[in-house]
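Have a look at this prediction, sequence included:
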Amino acid sequence: MTMAPIVVHPPLGTGGRRVTARGQILGLAYSDGDVIEFLRRAGLPDGEVLLDEPSFVRWRGGRAHHYEAA
């Protein structure tokens, strides 16, 4: 099974979710817009479409698109 190159990690206790690409930290996202911007900066201009594509983005812990404190 191939791992998705982008991982949106579980919500932090202070809110927001860490986003990584192949182990490299892209930033801390507080909204889908933040994740889309990180994907654009990583060279994936269709980030909005890719958010729900499991072969590109894996949401770990918590619900997808949920950024509030755990």
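Arrived safely, thanks for sending. Numbering: from 1, shown residues only.

When you work out contacts or count neighbours from here on, use the C-alpha atoms and nothing else.
OK.

Just give me the neighbour total for Met3.
Met3: 12 surrounding residues under other C-alpha atoms under 10 Å.

same deal with the one 5 residues further on?
Val8 sits with 24 neighbouring residues when counted by other C-alpha under 10 Å.

if I read this right, it contacts Arg60, doesn't it?
Yes - between Val8 and Arg60 there is a contact under C-alpha atoms under 8 Å: 6.0 Å.

Take this one as well and set it beside the first:
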Amino acid sequence: MAMAPIVVHPPLGTGGRRVTARGKILGLAYADVDVIEFLRRAGLPDAEELLDNPSWVKWRGGHAHHYEAA
């Protein structure tokens, strides 16, 4: 099974989650709208539809769509 090209990393102690695409840092997201914007800028116009698709997005640590510090 291939690894999802987009990773939303665990929440940081200060809040927010780092988002990477194939290892390249796209930014620090504080909400889904941030992730969608990062993906749109990376050339994925249907990014909102990809957030819950494990073939595209891997949510590491914590719950998906949760951005507050643990």
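Yes, it's here. This is a predicted model, so every value here is computed, not measured.

What residues of stretch 55-70 of the first structure count as buried?
Buried residues in stretch 55-70 of the first structure, counted by 16 or more other C-alpha atoms under 10 Å: 56-59, 64, 66-68.

Give me the subset of the residues you listed that lies in strands.
Members of the buried residues of stretch 55-70 of the first structure lying in strands (criterion: DSSP state E): 57-59.

Tell me the buried residues in the helix ranked longest in the second structure?
The longest helix of the second structure (DSSP state H) is helix 32-41. Neighbour-count burial for helix 32-41 of the second structure flags 34-39 (criterion: 16+ other C-alpha under 10 Å).

After superposing, tell me the mean distance of it to the first structure.
Here the mean offset of helix 32-41 of the second structure against the first structure after fitting is 0.2 Å, by mean C-alpha distance after the TM-score superposition for the first structure.

Contacts for that helix, please.
Identification of contacts with helix 32-41 of the second structure by C-alpha atoms under 8 Å, 6 or more residues apart in numbering yields 19, 26-29, 45-48, 51, 65.
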